[in-house]
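Chemist: take this sequence and fold it.
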Amino acid sequence: MEDAQRVFNKMPSHDVVTWNSMILGHVKCGQGQKALELFQQMNKEGVQPDSVTFVGVLNACASIVALEEGRCVHQQIIEIYMISPKSEHYSCMVDLLGRAGKLHEAENMIKVMPGKPYVPAWRALLAACKIHGNVEMGECVAKQFLELEPENAVDYVLLSNIYAAAGNRHLCENVELQRQERGVENQTGHTWIEVKNEVHSFIAGNQDHPQMIEIHTELQRLSGLMHDVGYVPDIKFVLHNEEEEEKGFQLCHHSVKLAVALGLINTAPGTPLRVIKNLRVCEDCHTSTKFISKIVGRAIMVRDANRFHHFEDGVCSCLDYW
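Modeler: Sure, this is the predicted structure:
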């Protein structure tokens, strides 16, 4: 985004597409406040926003949980800019309301959306149910879009995680059985990191990397340092019947941790790390990466299936909601 900003600043003029690119770029990188500041600047310069602009602005409001500002913007789309809100705009509002804990209001927002049911909106509400621990609503929401997209393994995982967070192993197993009966295959999680112009790929539990001994040594070192400053492994989503210590050991073999450790032992102190994951990063990897960023004094960027996570000094740009 720093490079994009430099290019933007050198341009003699900016049209709506240019402004949209910058606003959406900041949103993707978890910089919601900066995106809203750009929108204000865009208005001052007299550039008329379009439908895409407001997708970015509402997403920015959601990313920093600016509830009242988001409500105001959503109303302005209709009353001031005379734009008919699309499913994407309603979905952004569902995300915002869900982050703010307004789950019933978010559900009502979905019900008044124009057109056919919009899966991303239901999925945003399900994620909110998981974050806020509303198992009952999470079940109802899951049934809605499992009918819309019964072949999407992500939705089964989300519902299973809601049950896992509530400590209901039996219902987790039922969700897994339902997934298998419908023939839905779980996507294998892969994580990549580029080090010295070479791309390294990791799968959870895989031990094939030639530097695996050094990687585990580094993870053991970091684990001790993290525990000293308050890190507790998040084992609630490890559903097997192993002892607590064994569950913690499993978490150490997650692919994001393996990739981060490889980056740390092969790059100079202070060098930013950039990691890519094909699925949503798990809660424990997210928490541990926050701790690691503070302990080693590094910026760590993780691009997962949902967004860019910028970890720095123990904080993530997503504010722990993704």
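Chemist: for the rest of this, base every contact and every neighbour count on C-alpha atoms.
Modeler: Fine.
Chemist: how about the strands in the protein?
Modeler: Along the chain, the stretches classed as strands by DSSP state E are 190-195, 198-203, 273-277, 300-303, 308-312, 315-316.
Chemist: between those strands, which one is nearest to Tyr90?
Modeler: strand 308-312 (22.2 Å; C-alpha to C-alpha).
Chemist: which neighbouring elements make contact with that closest one?
Modeler: Under the contact criterion of 3 or more C-alpha pairs under 8 Å, 6 or more residues apart in numbering; DSSP states H and E, strand 308-312 touches helix 283-296, strand 300-303.
Chemist: could you dump the ones you listed to a markdown table with mean neighbour count?
Modeler: Below are the helices and strands packed on strand 308-312 laid out as a markdown table (neighbours: other C-alpha atoms under 10 Å):
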| stretch | mean neighbour count |
| --- | --- |
| helix 283-296 | 20 |
| strand 300-303 | 23 |
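Chemist: just to revisit the earlier point, closest to Asn9 out of the strands of the chain?
Modeler: Taking the strands of the chain one by one with C-alpha to C-alpha, strand 308-312 is closest: 23.2 Å.
Chemist: now show me the structure for the sequence below, then we'll compare the two:
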Amino acid sequence: MLEEAEEWLSRRSWDAADRSLPQLLSAKRAAGAAGSISVVLPALNEEATVGAIVEALRRDLMEDVPLIDELMVVDSGSTDRTSEVAAAAGAKVVHRDEILPRVPTAPGKGEVLWRSLLATSGEIVCFVDADLREFDSRFVSGILGPLLTEPSVQLVKAMYDRPLGDNPGGARQGGRVTELVARPLLNLHWPQLAGVVQPLGGEYAARRSLLERLPFPVGYGVELGMLIDTLNLAGLDALGQVDVGVRKHRHQDGQALGRMAAAILRTAQVRLPGSVLPNRLGLTQFQRTDDGGFTPQTHPIDAEERPPMNSIPEYAARRAA
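Modeler: Modelled structure (predicted):
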């Protein structure tokens, strides 16, 4: 299996510079309706960064080169000016709660991505995290490339270096949950996926025909679950990855990473044969008190997963229309 992963790594890994924008535009036009592209930014309190990302994508990939057909920010309950900044920069802004209102919303990134399938129209859907700094539009054009030029590819992940902070000495030290949790899990249980450089990265694109058949964990486990489910549904060669350079973004503290790791572990465990887990899980963490003791705090680890979108009547009706 590891040999298969290494062979896949050499065949299904590209660089963003491998395909020029004119080549991508030509391939998009040749594909017709199948080449329509929606870009989605899930956002929660990202007023500091979302505007620059939207501006770059609108300028580079909508005005200069008409590659993107739809640029949407899905606000998942921001209390800052995320929606206003995104709209002013040129994105269509939709609130998470406005999409499929009959289904109560759950907190979490996966919930937003799942609902975005009902709000968007492109046959290729690209997801980009809204907290990126020094954003380069090749993050999007790069990962769209294989989907526009390789008919057998269905899901493409971005790969990159992740500096930890602004210290040059911390280069390539980001992605702590990836290295401590996700990569060991994949190597142990899904070794075919051992060649995926950034399994938890938030920048990836996929064909709608794949995404609509996948369950979506509502929280942090969505990226790992999507990889494993795509492998099981479509096979290893349906996956690809593209090097887009360096990714700079906001880093979370250790306890937040612990909660993320717990969600990812849970997502992986339910995909192992014979695993039975309770629907509600908790992670107990500790805070030092003023008197020198420790106070436990138990955080819920949401185990909910949304069903494939093609099973939702409203989605089926919209697609039929």
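Chemist: what TM-score do we get after superposing?
Modeler: TM-score for the superposed chains, counting by TM-score structural alignment, normalised by the length of the second structure: 0.25, backed by 148 aligned residues with a C-alpha RMSD of 7.1 Å.
Chemist: how about the strands of the first structure in JSON lines, adding distance to Leu148 of the first structure?
Modeler: Supplementary listing: those in JSON lines, determined by distance: least, C-alpha to C-alpha, whole Å:
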{"stretch": "strand 190-195", "distance to Leu148 of the first structure": "27"}
{"stretch": "strand 198-203", "distance to Leu148 of the first structure": "30"}
{"stretch": "strand 273-277", "distance to Leu148 of the first structure": "26"}
{"stretch": "strand 300-303", "distance to Leu148 of the first structure": "27"}
{"stretch": "strand 308-312", "distance to Leu148 of the first structure": "27"}
{"stretch": "strand 315-316", "distance to Leu148 of the first structure": "32"}
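Chemist: quick check: the nearest residue to Leu103 of the first structure once chain neighbours are set aside vs Val141 of the first structure, distance?
Modeler: Of all residues not flanking Leu103 of the first structure in the chain, Leu97 sits nearest, at 6.6 Å (C-alpha to C-alpha, 6 or more residues apart in numbering). Counting by C-alpha to C-alpha, to the nearest Å, the gap from Leu97 of the first structure to Val141 of the first structure is 15 Å.
Chemist: between those two, which is the more surrounded one?
Modeler: Taking other C-alpha atoms under 10 Å, Leu97 of the first structure and Val141 do not tie; Leu97 has more neighbours (26 against 20).
Chemist: OK, contacts around that one?
Modeler: Listed by C-alpha atoms under 8 Å, 6 or more residues apart in numbering, the contact set of Leu97 of the first structure reads 62, 67, 103, 105-106.
Chemist: of those residues, just the buried ones, ChimeraX syntax please.
Modeler: Command for ChimeraX that selects the buried part of the contacts of Leu97 of the first structure, burial taken from 16 or more other C-alpha atoms under 10 Å:
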select :62,67,103,106
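Chemist: ok so, going back, of all the helices and strands packed on strand 308-312 of the first structure, which one is nearest Val57 of the first structure?
Modeler: For those, the distance to Val57 of the first structure is smallest for strand 300-303, at 20.9 Å, taking C-alpha to C-alpha.
Chemist: can you pull out the residues in contact with that closest one?
Modeler: Here strand 300-303 of the first structure has contacts from 272-277, 289, 293, 308-312, using C-alpha under 8 Å, 6+ apart.
Chemist: make JSON lines out of the residues you listed and add distance to Phe54 of the first structure.
Modeler: Shown next, in JSON lines, are these (distance: C-alpha to C-alpha, whole Å):
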{"residue": "Pro272", "distance to Phe54 of the first structure": "32"}
{"residue": "Leu273", "distance to Phe54 of the first structure": "32"}
{"residue": "Arg274", "distance to Phe54 of the first structure": "29"}
{"residue": "Val275", "distance to Phe54 of the first structure": "29"}
{"residue": "Ile276", "distance to Phe54 of the first structure": "28"}
{"residue": "Lys277", "distance to Phe54 of the first structure": "28"}
{"residue": "Thr289", "distance to Phe54 of the first structure": "32"}
{"residue": "Ser293", "distance to Phe54 of the first structure": "33"}
{"residue": "Phe308", "distance to Phe54 of the first structure": "20"}
{"residue": "His309", "distance to Phe54 of the first structure": "22"}
{"residue": "His310", "distance to Phe54 of the first structure": "24"}
{"residue": "Phe311", "distance to Phe54 of the first structure": "27"}
{"residue": "Glu312", "distance to Phe54 of the first structure": "29"}
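Chemist: isn't Leu273 of the first structure up against Ala259?
Modeler: No. When contacts are counted by C-alpha atoms under 8 Å, Leu273 of the first structure is not listed as touching Ala259 (9.5 Å).
Chemist: the two - which one has more neighbours?
Modeler: Neighbour count, other C-alpha under 10 Å: between Leu273 of the first structure and Ala259, Ala259 has more, with 25 against 22.
Chemist: once you drop chain neighbours, what's closest to Cys27 of the second structure?
Modeler: One thing to correct before we go on: residue 27 of the second structure is Ala, not Cys. Setting aside the residues directly before and after it, Ala27 of the second structure is nearest to Leu148 in space (C-alpha to C-alpha, 6+ apart), at 5.8 Å.
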